[in-house]
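Student: Could you look at this predicted model? Sequence included:
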Amino acid sequence: MNFDYTPKVQALREKLLAFFDEHIYPNEPVFLAEVARNRANGNAWVPTEIVERLKETARAAGLWNLFLPDSERGAGLTNLEYAPLCEIMGRVPWAPEIFNCNAPDTGNMETIERYGTESQKRQWLDPLLDGQIRSAFLMTEPDVASSDATNIQTRIERDGDHYVINGHKWWSSGAGDPRCAVYIVMGKTDPDAPRHRQQSMILVPADATGITVHRPLTVFGYDDAPHGHMDITLDNVRVPATNLLLGEGRGFEIAQGRLGPGRIHHCMRLIGLAERALELMTKRALQRVAFGKPIASQTVTQERIAEARCLIEQARLLTLKTAYMMDTVGNKGARGEIAMIKVVAPNMACQVIDWAMQVHGAAGMSDDFPLAYAYTSARTLRFADGPDEVHRNAIAKLELARYMDADAASRVEMPVTRT
């Protein structure tokens, strides 16, 4: 495995780093002030002018749609090539949208690209790639343990040339954005089919009759406006049968394909977030004096800085290996690595950010620094796209299967999960 940057990736890295220095970091307080102003004016869900303005700058710089491997619509980068670029974008939680590389849109775009018809791509994928609209992914439900996705209760029932959808979803990330035009909804088309053939996925216009967005859900008090994680009900929502993705009973197949890239993108961004936290921690430690000497000279601080560097490097190497595996043996062949990095990266980021907050003292918990919000983002990702416990179970099953006979190993069940 060779993780050296290709000349193309090195050039894009340099452009991205320069873009952050010139446009992102100086505008962090501008973004926060604009969101606060919108909230004070009674509507926190207005897209920010600073992000919309920087999108045009990013387009002009050739920093747009850098994901989407194996597609003529993307930048032509592999998962391995995208990893160091996604890491940079993850250094500021709201920055990926500027490059049209934000969740859940990247995962939704890959889903439509991989499993959609040409008509579906023209209607939804092309506007998403152009940044004209946003999207949401509706899988998680409040009334069941969605860590086991076979529990979902939303029904998708055929009625002539339409499907009728009834259900209750929450943690529908991106659905708070007023530009959100399409949902990818997972539900049951045949409750009597084998357990992993009951579910399907369907494209649902966000303005369809019968959809009610009840409230934004908060994460440690943050509502992530104008992005948002919404509580949604679908009451006799009718959509054309042609909106179904791939076919009835193939929802789990789609989920396997969608959640692999989604999970590793989260991990790439988390490494960037942890790098930013370590940078802030070291600068603060050098500047602050306690008990007669800089905090940086305290042994406990030095140990934490060293351990943070070790943890980040370990997580980065596992992420790169996972990306390489996805490129060479596919998402299914890399499922063990995907599960491992999904456990490792959020826990690593939580720990590094926590240490950075300690070095900042009480200021680390305030919004004067980006660490408190960064911690909530990292902690959320120990649930999103599957909780740690489910991924650990999957890793253990794969390990046990190595020592089973071939017939028993073939029956080992790998869960598909998203909170």
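Tutor: It's in.
Student: hey, let's count contacts and neighbours off CA atoms from now on
Tutor: Will do.
Student: gap between the residue in the chain sticking out farthest from the centre and D367?
Tutor: Distance from the centre of the chain peaks at G292, with 43.5 Å (CA atoms, centre = their mean). Separation of G292 from D367 (CA to CA, to the nearest Å): 28 Å.
Student: same thing with R155?
Tutor: According to CA to CA, R155 stands 42 Å off from D367.
Student: And A103, by the same measure?
Tutor: Taking CA to CA, one finds A103 at 23 Å from D367.
Student: out of these two, which sits in the busier spot?
Tutor: More crowded of A103 and D367, by other CA atoms under 10 Å: A103, with 21 against 12.
Student: Could you pull up the contacting residues of the nearest residue to the more buried one once chain neighbours are set aside?
Tutor: What sits nearest to A103 in space, not counting adjacent residues and going by CA to CA, 6 or more residues apart in numbering, is G262, at 7.5 Å. Counting by CA atoms under 8 Å, 6 or more residues apart in numbering, G262 touches 103-104, 106-107, 385.
Student: Of those, which is the nearest to R13?
Tutor: Nearest to R13 among the contacts of G262 is T106, at 19.4 Å by CA to CA.
Student: and the closest one, how many neighbours?
Tutor: 23.
Student: go on, F3?
Tutor: 11.
Student: Could you find the closest non-adjacent residue to it?
Tutor: L320 (7.1 Å).
Student: Can you give the distance of the one helix or strand the one you found maps to from its chain's centre?
Tutor: Following DSSP states H and E, one finds L320 within helix 299-333. Put simply, helix 299-333 sits 17 Å off its chain's centre (CA atoms, centre = their mean, to the nearest Å).
Student: swap in stretch 385-392?
Tutor: 15 Å.
Student: And stretch 163-173, by the same measure?
Tutor: 19 Å.
Student: Ok, stretch 378-396 next?
Tutor: On CA atoms, centre = their mean, the centre of stretch 378-396 falls 13 Å from that of its chain.
Student: What are the buried residues along that stretch?
Tutor: Buried residues in stretch 378-396, counted by 16 or more other CA atoms under 10 Å: 378-388, 390-392, 394-395.
Student: Stretch 48-59 now?
Tutor: Across stretch 48-59, burial judged by 16+ other CA under 10 Å covers 48, 50-51, 54-55, 57-58.
Student: same thing with stretch 70-88?
Tutor: Across stretch 70-88, burial judged by 16+ other CA under 10 Å covers 75-88.
Student: ok, those vs S172, which is closest?
Tutor: For those, the nearest to S172 is C86 (22.4 Å; CA to CA).
Student: Toward the C-terminus from the helix or strand that closest one falls within, list the very next helix or strand.
Tutor: Using DSSP H and E, C86 sits within helix 79-89. Remark: after helix 79-89, the chain's next helix or strand is helix 105-115, criterion DSSP H and E.
Student: Comparison target, given below:
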Amino acid sequence: MQLTEEQRAMRDVVREFAVEELRPADREADETESFPEDVWDDLSDLDLTGLAVPEEFGGVDADRVTYAVCNEAVAYGSLSIATALSVHGLACSCIDAFASDDQRERWLPEMATGRPVGAFALSEPGAGSNPAQMSTVARRNGDTYVLDGEKQWITNATRAGVAIVFAKAIPEGAPEGAGPDDVDGETVTQFLVPTDADGFDVGKPESKLGLRGSDTAPITLDGVEIPAENRLTEEGRGLAAAFEILTGGRVAIAAQAVGLADAALDDATAYAQEREQFDGAIADIQTIRHKLAEMRTQLEAARLLTREAARKLEAGTEDAAMAASMAKYFASEAAMTVTNEAVQIHGGYGYVQEFDVERYYRDAKVTEIYEGTTQIQKEIVARHVLDEQ
């Protein structure tokens, strides 16, 4: 789809920044398994940390297509940084969509500047693809809630100042000792939790296959007490709220997969034109040429699906959720295909860390997993096809 002049200008600015600043930072972050905080401040200077924040609170209030275009451009330089940015955006979106006016005024202006960083705590050790099975609970105690439980795979966990936490609400007056097995998934509720609250503890960051510049760590909530006003949804509406926000998040992940694949294709193309074998550039070999053609086709198809999903989400069409899932699963698989072929075109050099395609290949895998696996996305699409939603 055709971008507006403003969207193209913003894409070009962010992509230039991605090449000059994010890509070098990503190489170092991958080696050290640490997030480049100075780059986060640069993202703020470009207003990218406020993409999901309304203008009245100092944000950009970007439409869905612009949001996707910016995520794609950031991921062209670093999927790790793009992931941190999109999760921050999820937290901002939750507060904007569900918090009270007082809470929005308290949190969003600062979050638009990137500080505090936001986290989104839905997954648990025993509840990933089926969050209704979560064990984290929130017990009502007069004007407060007390949260207990564990969360897993939380992006920005070590950096966040605020977390959107999902828990099963145990109503006031429930029998003493009532726990998660005594209530069902329809009690899941969404809460705003400052990370400096007593009992909020972040565990050791995971050492991952890829996405090593983005911190991923478990969270433990041990008697974390928050004001009742920090409940963002009515008791029992948490999962519906999560799925609503994650629909937009899946479009962002699809866009990031496109950006990563684009970087891999550009690197592979440049290498094929420079590398000589059999008395000529390997770009003259039909097998290599066909690989590049297939990679470009996969990339463009993924980009079109992603931007169409963003357009439908912005327009609020009935099939927006299906479009988001289609984009997410197709783009993530395209990223895996394109990065794999980029490594193959580089031959032995593609297997060493000196060349970026090695990192792209490791990073690409997570796009098929986080914010809903490929299999979950296909199930969502199937439900729409069969009119079962």
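Tutor: Received the coordinates, thanks. All values reported here derive from a predicted model rather than from experimental measurement.
Student: Got a TM-score for the pair?
Tutor: TM-score of the superposed chains, computed with TM-score structural alignment, normalised by the length of structure 2, equals 0.88; 380 aligned residues with a CA RMSD of 2.7 Å.
Student: Pull the distance from stretch 259-266 of structure 2 to the chain's centre.
Tutor: 18 Å.
Student: Could you give me the buried positions within that stretch?
Tutor: 259-265.
Student: what does stretch 95-108 of structure 2 give?
Tutor: Neighbour count says stretch 95-108 of structure 2 has 95-96, 98-100, 103-104, 107-108 buried, by 16+ other CA under 10 Å.
Student: related to what we said a few turns ago, read off where whichever helix or strand comes after the helix holding L320 of structure 1 ends up in structure 2.
Tutor: Proceeding N to C from helix 299-333 of structure 1, the next assigned helix or strand is helix 335-360, under DSSP H and E. On structure 2, the counterpart of helix 335-360 of structure 1 by TM-score structural alignment is residues 321-346.
Student: got the angle between the helix holding C86 of structure 1 and helix 299-333?
Tutor: 140 degrees (axes from the mean of the first three to the mean of the last three CA atoms, to 10 degrees).
Student: ok, back up a step: and the residue nearest to A103 of structure 1, what's its match in structure 2?
Tutor: Using TM-score structural alignment, G262 of structure 1 lines up with G249 in structure 2.
Student: Doesn't its match lie inside a strand?
Tutor: No - assigned with DSSP: H, G, I helix; E, B strand; the rest coil, G249 of structure 2 falls outside any strand and is helix.
Student: Next, find the distance separating it from I376 of structure 2.
Tutor: Taken as CA to CA, the span from G249 of structure 2 to I376 of structure 2 is 14 Å.
Student: T220 of structure 2: neighbour count?
Tutor: When counting by other CA under 10 Å, one arrives at 18 neighbours for T220 of structure 2.
Student: what residue of structure 1 matches up with it?
Tutor: In structure 1, T220 of structure 2 lands on T233 (TM-score structural alignment).
Student: helix or strand for the spatially closest residue to its match that is not a sequence neighbour, which one?
Tutor: Closest residue to T233 of structure 1 apart from its sequence neighbours, by CA to CA, 6+ apart: H168 at 4.4 Å. Using DSSP H and E, H168 of structure 1 sits within strand 162-173.
Student: and A181 of structure 1, that's in a strand?
Tutor: Yes - assessed by three-state DSSP, A181 of structure 1 belongs to a strand.
Student: Could you check how many residues crowd around it?
Tutor: 20.
Student: sorry, back to before: by how much does the strand holding H168 of structure 1 deviate from structure 2 on average?
Tutor: With mean CA distance after the TM-score superposition for structure 1, strand 162-173 of structure 1 departs from structure 2 by a mean of 0.9 Å once superposed.
Student: again with stretch 299-307 of structure 1
Tutor: Taking mean CA distance after the TM-score superposition for structure 1, the mean distance separating stretch 299-307 of structure 1 from the aligned residues in structure 2 is 1.1 Å.
Student: What range does that stretch cover in structure 2?
Tutor: The alignment places stretch 299-307 of structure 1 over residues 286-294 of structure 2 (TM-score structural alignment).
Student: got the contact list for that stretch?
Tutor: 265, 268-269, 272, 282-283, 341, 345.
Student: what's the closest of those to G161 of structure 2?
Tutor: L265 (36.6 Å).
Student: Could you find the counterpart of that closest one in structure 1?
Tutor: In structure 1, L265 of structure 2 lands on L278 (TM-score structural alignment).
Student: give the contact list for its match.
Tutor: Applying CA under 8 Å, 6+ apart, the residues near L278 of structure 1 are 305, 308-309, 352-353, 356.
Student: which of those residues count as buried?
Tutor: The buried subset of these - by 16+ other CA under 10 Å - is 305, 308, 352-353, 356.
Student: By how much does the host helix or strand of E244 of structure 2 deviate from structure 1 on average?
Tutor: According to DSSP H and E, E244 of structure 2 maps onto helix 238-274. Following superposition, helix 238-274 of structure 2 is found to deviate from structure 1 by 0.9 Å on average (mean CA distance after the TM-score superposition for structure 1).
Student: The next helix or strand after that helix maps to which residues in structure 1?
Tutor: Per DSSP H and E, the first helix or strand lying C-terminal to helix 238-274 of structure 2 is strand 276-277. Per the alignment by TM-score structural alignment, strand 276-277 of structure 2 matches residues 289-290 in structure 1.
Student: need the helices for the stretch 1-150 of structure 1, in chain order.
Tutor: 7-19, 28-40, 49-60, 79-89, 105-115, 118-120, 126-129 (DSSP state H, counting those that start in this stretch).
Student: Quick one: closest of those to A149 of structure 1.
Tutor: helix 105-115 (17.5 Å).
Student: What residues in structure 2 pair up with that closest one?
Tutor: The aligned range for helix 105-115 of structure 1 is 88-98, by TM-score structural alignment.
Student: got the contact list for that stretch?
Tutor: So stretch 88-98 of structure 2 is contacted by 49-54, 103-104, 107-108, 111, 117-120, 156, 163-164, 192, 232-233, 245-246, 249 (CA under 8 Å, 6+ apart).
Student: on average, how far is it from the matching bit in structure 1?
Tutor: Compared with structure 1, stretch 88-98 of structure 2 is 0.7 Å away on average (mean CA distance after the TM-score superposition for structure 1).
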